[in-house]
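[1] Model the structure of this input:
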Amino acid sequence: MADVNMTDSNATGLPPGWEVRHSQSKNLPYYFNPTEKNSRWEPPSGTDIEKLKLYMARYHSTSGLVTDGAQAPGKIRALHLLVKHNQSRRPSSWREAEITRTKDEAMSIIQGYEDRIKRGEVSLGELALTESDCSSARKRGDLGYFARGDMQKEFEDAAFALKPGQISGVVDTASGLHLIERIE
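    Next up, the predicted model:
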């Protein structure tokens, strides 16, 4: 990142005064305004989302999948792609400060992604990088290892039903609509 000024709104797409910082505790980027001492996981109002997507994909994603070491007993590892809608429990994301699409519109979007993955045009991880409404997008949707009881029930049931390498159909949770790929 040597040549990129994290506060340069031309590079990040963020409004003036905002910058991208990295959370040590969550190992994820977030948005910070040092003048206002304001931080947030979702981009601030006035963000050029297309510029931000490109910036985040270039400077805040892994080149491959994140590895947490050996699998812990009873845990699996999965990637996911989340499409939120206006009925999601938190209808905002790093991509959009306010998500207004309907659940039907979100379903149409995620089914389009599912079709592209099935045709072999793109991997779930590649799509998650720029299209997922989850902050795990920066890690190609990698959620790391998790056990039963760590995720919402619908998500967990679908993820644990998959064999490594398999991808779920659309999974509906309070967070939104997901495609899940079990890795381990």
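[2] From here on, just use CA atoms for contacts and neighbour counts.
    OK.
[3] In this structure, what residue spans correspond to strands?
    19-23, 28-33, 38-40, 75-83, 142-147, 171-173, 176-182 (DSSP state E).
[4] chain center to the first one: distance?
    The reference is to strand 19-23. Centre-to-centre, strand 19-23 and its host chain are 16 Å apart (CA atoms, centre = their mean, to the nearest Å).
[5] Counting by contacts, list what it packs against.
    helix 9-12, strand 28-33 (3 or more CA pairs under 8 Å, 6 or more residues apart in numbering; DSSP states H and E).
[6] Stretch 86-98 spans what distance, first to last residue?
    End-to-end distance for stretch 86-98, by CA to CA, to the nearest Å: 8 Å.
[7] Could I get the buried residue list for it?
    Asn86, Ser88, Pro91, Ser92, Ser93, Trp94, Arg95, Glu96, Ala97, Glu98 (16 or more other CA atoms under 10 Å).
[8] gap between the fifth one and Ser136?
    It refers to Ser93. 11 Å.
[9] which other residues reach stretch 104-119?
    Residues from elsewhere that reach stretch 104-119, judged by CA atoms under 8 Å, 6 or more residues apart in numbering: Val83, Lys84, His85, Val122, Ser123, Leu124, Leu127, Gly169, Val170, Leu177, His178, Leu179.
[10] Tell me where the longest helix sits in this protein.
    Determined from DSSP state H, the single longest helix within the chain is helix 103-118.
[11] chain center to it, what's the gap?
    16 Å.
[12] Run the angle between it and strand 75-83 for me.
    Orientation note: helix 103-118 sits at an angle of 120 degrees relative to strand 75-83 (axes from the mean of the first three to the mean of the last three CA atoms, to 10 degrees).
[13] what's the angle between helix 103-118 and strand 176-182?
    20 degrees.
[14] Quick check: buried residues in helix 103-118?
    Neighbour count says helix 103-118 has Lys103, Ala106, Met107, Ile110, Gln111, Tyr113, Glu114, Ile117 buried, by 16+ other CA under 10 Å.
[15] One more, please, to line up against the first structure:
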Amino acid sequence: MSESGLPASWEVRHSNSKNLPYYFNPETKESRWEPPSGTDTEKLKNYMAVNHTPTARPDAAGQAEGKIRCSHLLVKHSGSRRPSSWREAEITRSKEEAIEILKGYEQRIQEGESLGDIAVSESDCSSARKKGDLGFFGHGEMQKEFEDAAFALEPGQVSSVVETASGVHLIQRYGPVIYTAIY
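    Here you go, the predicted structure:
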């Protein structure tokens, strides 16, 4: 049993499309909205209150942690943690094929199309209906590779291909880091 009260191998993650926490088991790749059986619910309530509240948490220097806003375009492949999407019930393309598709979208963006306009019809993420908009997020709320790439971008900049367990992405950052007060 972990400090969160979840059974071994389970962790809390944050869904940006629904702006809610969910439960994920990286060993089995299972994800769910409800806590898995065997959860200590009292311990989980306390953990969630401390670690998953909407107020900013201090960083290592004690400063309010900043949040950024991004959109993304996701192309899943057969090795993605959930190889299905709103577009396709079963995704069978290879990672290499997904990267080639994404590079085609990257070219279209460089030629003047917007990432959001392409994401509406082509992204394998449910955020497609919002032009790929993931809203604001801070450190520790996204997969590490995605977070590192997103925070490295300048406002308005679009990333090159970013690989995560979800698939391959193009990420576009909007505006400066936003800091919120801690109360």
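[16] What value does the TM-score take for this pair?
    Put the two chains on top of each other and the TM-score (TM-score structural alignment, normalised by the length of the second structure) is 0.61; 115 aligned residues with a CA RMSD of 1.6 Å.
[17] re the thing from before, mean neighbour count and distance to Tyr145 of the first structure added to the helices and strands packed on strand 19-23 of the first structure, as CSV?
    Compiled in CSV, those are given as follows (neighbours: other CA atoms under 10 Å; distance: least, CA to CA, whole Å):
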stretch, mean neighbour count, distance to Tyr145 of the first structure
helix 9-12, 18, 31
strand 28-33, 19, 16
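[18] Any idea which of those gets closest to Ile49 of the first structure?
    helix 9-12 (8.9 Å; CA to CA).
[19] corresponding residues in the second structure for that closest one?
    For helix 9-12 of the first structure, there is no aligned range in the second structure, judged by TM-score structural alignment.
[20] Quick one: closest of the helices and strands packed on strand 19-23 of the first structure to Gly74 of the first structure.
    strand 28-33 (25.5 Å).
[21] Taking strand 19-23 as reference, get the angle to that closest one.
    Going by the same axes, to 10 degrees, strand 28-33 of the first structure makes 140 degrees with strand 19-23.
[22] if I pick Leu20 of the second structure, what's in contact with it?
    His14.
[23] and the gap between it and Phe136 of the second structure?
    Leu20 of the second structure is 13 Å from Phe136 of the second structure, where distance means CA to CA.
[24] Leu102 of the second structure too?
    24 Å.
[25] Now the longest helix of the first structure on the second structure. Mean distance?
    Taken against the second structure, helix 103-118 of the first structure registers an average deviation of 0.5 Å after superposition, with mean CA distance after the TM-score superposition for the first structure.
[26] Where does that helix end up in the second structure?
    Aligned by TM-score structural alignment, helix 103-118 of the first structure falls on residues 95-110 of the second structure.
[27] burial of Thr102 of the first structure, as a residue count?
    When neighbours are defined as other CA atoms under 10 Å, Thr102 of the first structure has 14 of them.
[28] What residues does it make contact with?
    Counting by CA under 8 Å, 6+ apart, Thr102 of the first structure touches His85, Asn86, Gln87.
[29] ok, of those, which one's closest to Arg21 of the first structure?
    For the contacts of Thr102 of the first structure, the closest approach to Arg21 of the first structure (CA to CA) belongs to His85, at 26.7 Å.
[30] Residue in the second structure paired with that closest one?
    Per TM-score structural alignment, His85 of the first structure is aligned with His77.
[31] Am I right that that match is in contact with Ala89?
    No - contact criterion CA atoms under 8 Å: His77 of the second structure and Ala89 do not qualify, at 12.0 Å.
[32] Nearest residue to the spatially most central residue of the second structure in space, please, no chain neighbours.
    By CA atoms, centre = their mean, the second structure has its centre lying nearest to Met142, at 4.4 Å. Of all residues not flanking Met142 of the second structure in the chain, His14 sits nearest, at 7.3 Å (CA to CA, 6 or more residues apart in numbering).
[33] Spit out the contact partners of the one you found.
    Taking CA under 8 Å, 6+ apart, one finds Leu20, Pro21, Tyr22, Glu141, Met142 in contact with His14 of the second structure.
[34] returning to what we had before: reformat the contacts of Thr102 of the first structure as JSON lines; add distance to Gly165 of the first structure.
    Shown next, in JSON lines, are those (distance: CA to CA, whole Å):
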{"residue": "His85", "distance to Gly165 of the first structure": "27"}
{"residue": "Asn86", "distance to Gly165 of the first structure": "31"}
{"residue": "Gln87", "distance to Gly165 of the first structure": "30"}
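[35] can you tell me how far Glu96 of the first structure sits from Ser132 of the first structure?
    Taken as CA to CA, the span from Glu96 of the first structure to Ser132 of the first structure is 11 Å.
[36] typed the wrong thing, it's Ser88 of the first structure
    With CA to CA as the criterion, Ser88 of the first structure and Ser132 of the first structure are 14 Å apart.
[37] and Val50 of the second structure, how far is that from Lys43 of the second structure?
    Distance of Val50 of the second structure to Lys43 of the second structure, computed by CA to CA: 11 Å.
[38] Ok, Ile109 of the second structure next?
    Remark: distance between Ile109 of the second structure and Lys43 of the second structure (CA to CA) = 47 Å.
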